[in-house]
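my questions concern the predicted model and sequence given below.
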Amino acid sequence: MAEMNMLHAINEALVIAMEADDKMLVFGEDVGHFGGVFRATSGLQDKFGKSRCFNTPLTEQGIAGFANGLASNGMTPVAEIQFADYIFPAFDQIVNETAKFRYRSGNEFDVGGVTFRTPYGGGIAGGHYHSQSPEAYFTGTPGLKVVIPRNAAQAKGLLLASIRDPNPVIFFEPKRLYRASVGEVPEGDYEIELGKAEVIREGSDITLLAWGAQMEVIEQAADLAKKEGISCEVIDLRTLAPWDIDTVAASVKKTGRLLVSHEAPLTGGFAGEIAATIQQECFLYLESPISRVCGLDTPYPLIHEKEYMPDALKNFEAIKASIKF
């Protein structure tokens, strides 16, 4: 084990994957000698050369299209979209080409080797063009996997699994935790299975579900609830597509209550899909309506960021309301 932050863990995962696979390329805006805006790719160009780690023009659609072309020819492209807010110009390539390439060729061709890395979420005073959480836009697209880690150790294992998965993966990295999340990370090569949620705290009264940076928030809310005698089961979803229905449903059948929290706006957020599925799976076990504590249905506000964020206190109040229902 070695202590490192999330950026270091991601960088180490990229190094390990590139050493093991000489067909792997890393590219994006400023990822070469500059190491990217957050320095996640620092040192890769020096270690592997400009032919395997290089800058692209400032065109997200071009980055995604180039990644599709490389992957269709047997390469392992890991493309960085500098901010998740700027993934929208690449949306057509990702949802209409990346996700459907294998299907429309009748499994004759695929781009399963492609991974898109992108920092997402708020909490850094980035304003409305550097703070969005667009994960739900991609969960409704068959053919894509969507993965979000909560800390450094998870980031390393999940990223290695994503790069090696035979399906296209969008790997959202919580930028607020890049340097804030420091912890013990296993040394060497390891993978964390995609599609599996993790119960990180067992409880009996209510299930709390989140992913990415929001995990820290619901753990804080669970601590506040504990002082009130409320026992919270805390689950990190980790993979949103495909998501682990069985683990969440088993927890809700035990606790009888569910709260889902994410930074993205409430309307159309992935919490809605979870709530619909869990009420179908667990209807006769529910003791109260499923709660959603999410961002506001507004553009991400710079000056009102604290009011926008679904923080620990908002989650704590929702927990109490669910228990008292």
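Yep, that arrived. Residues are numbered from 1 along each chain as shown.

from here on, just use CA atoms for contacts and neighbour counts.
Noted.

A67 and A13: what is the separation?
Per Cα to Cα, to the nearest Å, A67 is found 19 Å from A13.

find the nearest non-adjacent residue to I290, please.
Excluding the flanking residues, the one nearest I290 by Cα to Cα, 6 or more residues apart in numbering is L258, at 5.2 Å.

looking at it, the one you found is touching S291, isn't it?
Yes. Using Cα atoms under 8 Å, L258 makes contact with S291 at a distance of 6.3 Å.

so those two - more neighbours on which side?
L258 (30 against 20; other Cα atoms under 10 Å).

got the contact list for that one?
I206, T207, L208, L209, V252, P289, I290, S291 (Cα atoms under 8 Å, 6 or more residues apart in numbering).

will you turn those residues into TSV that also has secondary structure and distance to E60?
Below are the contacts of L258 laid out as TSV (DSSP: H, G, I helix; E, B strand; the rest coil; distance: Cα to Cα, whole Å):
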residue	secondary structure	distance to E60
I206	strand	41
T207	strand	38
L208	strand	35
L209	strand	32
V252	helix	40
P289	coil	41
I290	coil	37
S291	strand	36
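
quick one: buried ones out of those residues?
The neighbour count (16 or more other Cα atoms under 10 Å) marks I206, T207, L208, L209, V252, P289, I290, S291 as buried among these.

pick out the most distant pair among these.
The most widely separated members of the buried ones among the contacts of L258 are L209 and P289, with 14.6 Å between them, by Cα to Cα.

state which strand of this structure is the longest.
When the chain is scanned for its longest strand (criterion: DSSP state E), the result is strand 258-265.

gap between that strand and the chain center?
The chain centre lies 13 Å from the centre of strand 258-265; the measure is Cα atoms, centre = their mean, to the nearest Å.

likewise stretch 203-215?
Remark: stretch 203-215 is offset 15 Å from the chain centroid, using Cα atoms, centre = their mean.

now do stretch 84-92
Stretch 84-92 sits 16 Å away from the centroid of its parent chain (Cα atoms, centre = their mean).

list the buried residues of it.
A84, D85, Y86, I87, A90, F91.

would JSON lines of those residues with secondary structure be doable?
Conversion of the buried residues of stretch 84-92 to JSON lines gives the following (DSSP: H, G, I helix; E, B strand; the rest coil):
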{"residue": "A84", "secondary structure": "helix"}
{"residue": "D85", "secondary structure": "helix"}
{"residue": "Y86", "secondary structure": "helix"}
{"residue": "I87", "secondary structure": "coil"}
{"residue": "A90", "secondary structure": "helix"}
{"residue": "F91", "secondary structure": "helix"}
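
against that first model, consider the following:
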Amino acid sequence: MREITYLEAVREAMSEQMRENPDVYIMGEDIGIYGGGFGVTRGMYEEFGGERVRNTPISEAAISGAAIGSAITGMRPIFELQFSDFITIALDNIVNQAGKIRYMYGGKAQIPLVMRTPGGSGTGAAAQHSQSLENFTAHIPGLKVIQPSTAYDAKGLLHSAIEDNNPVMFYEHKLCYKTTSDVPEGKYLIPIGVADIKREGTDISIVATGIMVHKALEAAEILAKEGINIEVVDPRTLVPLDKETIVKSVMKTGRAIVVTEAVKRSGFSAELASVIAESESFDFLDAPIVRLAGKEIPIPYQPELEKLAVPQVDDIVEAARNMMKKH
């Protein structure tokens, strides 16, 4: 199997869907000849033309509204927000239209659209271009929310998202774009709502999302040299959430650390922790659940301050060591 980047995997999934289904198209800012802000759509304009790789005005409200309207009529749009921070401008359409129309119309109208957007810190893009706002959409009934951490997951889940008849929010971490993994050629589907055990372990379950999966795996390698055996659980999709896999993992290890980049206050880390606390795995816990998440500050521009604002490998290692020492 060949190894490709996360960015290439996302592009492959979109291209394969567009070759297979003429109703699939992509729209967004600078996605045409320029190839997108991060180069994800590079080469797609040349293959599919301007009708199906559509440059839009700089208006997230207009992009989301047009995507929803075309989805209602039977098209399958993918709309790219250049930075996930800009979802705030499109939230009315996403929350009050995309998330509710199918329910309000008794299933007679469907919204088969995908919103793709890069999020997260680590690139020096500062406070308005580095946030992790996936919990905004995870809170809304009617929306599915996907946050893949690997190229393999990104391709398989994006295929599933495009073929789903519901609106799907697809969050891509900027630092994941250059990561690589083995990815099959051609189309394959990963079911939405199925978590993945990225590393088997017996001492502590680390439930991590997005780029934090990579940091958790790096921490696990360090801790393994100290005799601490870490299991890394990647939910992959926030909504629907595979609670069963998380609960089973914690029941096996008896300890849980939740790691997300988003701000800790009211973040998705609290949802993950509550899944554990409210399940049968609570009785198996040998230590309190620990949450590692972003500081309650805007993301700084200065590189060292930016790192301090979100969990790093050393933070995960320290939390795991402390958990094993105390219990």
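Here it is on my side, so go on. It should be emphasised that the depicted structure is a prediction, and the values quoted were computed from it without experimental measurement.

got a TM-score for the pair?
The TM-score (TM-score structural alignment, normalised by the length of the first structure) is 0.97; 323 aligned residues with a Cα RMSD of 1.0 Å.

what does the residue nearest to I290 of the first structure correspond to in the second structure?
In the second structure, the residue matched to L258 of the first structure (TM-score structural alignment) is A256.

which of the contacts of L258 of the first structure sits closest to V37 of the first structure?
Ranked by distance to V37 of the first structure (Cα to Cα), these are led by L209 at 30.5 Å.

my read: the closest one touches L259, true?
Yes. In this structure L209 of the first structure lies within contact range of L259 using Cα under 8 Å: 6.2 Å.

re the thing from before, quick check: next helix or strand after the longest strand of the first structure?
helix 270-282 (DSSP states H and E).

quick one: list the elements packing against that next one.
On a contact count with 3 or more Cα pairs under 8 Å, 6 or more residues apart in numbering; DSSP states H and E, helix 270-282 of the first structure meets helix 135-139, helix 245-255, strand 258-265.

any chance of TSV for these, columns distance to E228 of the first structure?
Below are those laid out as TSV (distance: least, Cα to Cα, whole Å):
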stretch	distance to E228 of the first structure
helix 135-139	33
helix 245-255	17
strand 258-265	17
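
F172 of the first structure is nearest to which of the ones you listed?
Here helix 135-139 is closest among those (Cα to Cα), at 7.7 Å.

the closest one against the second structure, how far on average?
Mean deviation of helix 135-139 of the first structure from its aligned counterpart in the second structure after superposition (mean Cα distance after the TM-score superposition for the first structure): 0.9 Å.

and that helix, what does it pack against?
Packing partners of helix 135-139 of the first structure (3+ Cα pairs under 8 Å, 6+ apart): strand 145-147, helix 270-282.

and A67 and A13 of the first structure? which has more neighbours close in?
Ranked by neighbour count (other Cα under 10 Å), A67 of the first structure and A13 place A67 first, with 28 against 24.

show me what contacts the more buried one?
By Cα under 8 Å, 6+ apart, the neighbours of A67 of the first structure are P77, V78, A79, V114.

do a quick rundown of the strands in the second structure.
3-5, 24-28, 53-55, 76-80, 114-119, 144-146, 168-173, 180-182, 196-199, 204-208, 230-234, 237-239, 256-263, 290-294.

any chance of the ones you listed in TSV, plus distance to V40 of the second structure?
Shown next, in TSV, are those (distance: least, Cα to Cα, whole Å):
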stretch	distance to V40 of the second structure
strand 3-5	11
strand 24-28	12
strand 53-55	12
strand 76-80	10
strand 114-119	10
strand 144-146	18
strand 168-173	11
strand 180-182	15
strand 196-199	25
strand 204-208	25
strand 230-234	24
strand 237-239	21
strand 256-263	23
strand 290-294	27
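
coming back round to it: can you state the direction angle for the longest strand of the first structure and strand 232-236?
Angle between the axes of strand 258-265 of the first structure and strand 232-236 is 50 degrees (criterion: axes from the mean of the first three to the mean of the last three Cα atoms, to 10 degrees).

before we move on, back to that, tell me the most buried of the helices and strands packed on helix 270-282 of the first structure?
For those, average neighbour numbers computed from mean count of other Cα atoms under 10 Å are highest in strand 258-265, which has a mean of 26.

once aligned to the second structure, how far is that one on average?
Superposed on the second structure, strand 258-265 of the first structure shows a mean distance to its aligned partners of 0.7 Å (mean Cα distance after the TM-score superposition for the first structure).

aligned partner of I228 of the second structure in the first structure?
The alignment partner of I228 of the second structure in the first structure, by TM-score structural alignment, is I230.

how far away is that match from C282 of the first structure?
From I230 of the first structure across to C282 of the first structure, the span is 21 Å (Cα to Cα).

with E307 of the first structure instead?
Between E307 of the first structure and C282 of the first structure the computed distance is 33 Å (Cα to Cα).

more neighbours: those two, which one.
C282 (18 against 12).

my read: the more buried one touches K254, true?
No. Look at C282 of the first structure against K254 with Cα under 8 Å: they stay out of range, at 9.9 Å.

so what sits against both of those two?
Counting by Cα under 8 Å, 6+ apart, nothing touches both C282 of the first structure and K254.

so the match of I228 of the second structure sits right up against D205, yeah?
Yes. I230 of the first structure is in contact with D205 according to Cα under 8 Å; the separation is 6.3 Å.

and the gap between the nearest residue to Q131 of the second structure once chain neighbours are set aside and C176 of the second structure?
Excluding its sequence neighbours, the residue lying closest to Q131 of the second structure (Cα to Cα, 6+ apart) is G120, at 5.1 Å. According to Cα to Cα, G120 of the second structure stands 10 Å off from C176 of the second structure.

between the two, which one's more packed in?
G120 (27 against 22).

what is the burial count for L158 of the second structure?
L158 of the second structure has 28 nearby residues by other Cα under 10 Å.

count of neighbours near P242 of the first structure?
Other residues near P242 of the first structure number 17, with proximity taken as other Cα under 10 Å.

which bit of the second structure covers stretch 197-210 of the first structure?
Under TM-score structural alignment, the match for stretch 197-210 of the first structure is residues 195-208.

and the helices in the stretch 1-150 of the second structure?
6-20, 44-48, 60-72, 87-93, 101-104, 134-138 (DSSP state H, counting those that start in this stretch).

as a markdown table, these with distance to K198 of the second structure would be great.
What follows is the helices of the stretch 1-150 of the second structure, written out as a markdown table (distance: least, Cα to Cα, whole Å):
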| stretch | distance to K198 of the second structure |
| --- | --- |
| helix 6-20 | 16 |
| helix 44-48 | 32 |
| helix 60-72 | 34 |
| helix 87-93 | 30 |
| helix 101-104 | 35 |
| helix 134-138 | 21 |
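
nearest to K326 of the second structure, out of these?
It's helix 134-138; of the helices of the stretch 1-150 of the second structure, that one is closest to K326 of the second structure (Cα to Cα) at 31.8 Å.
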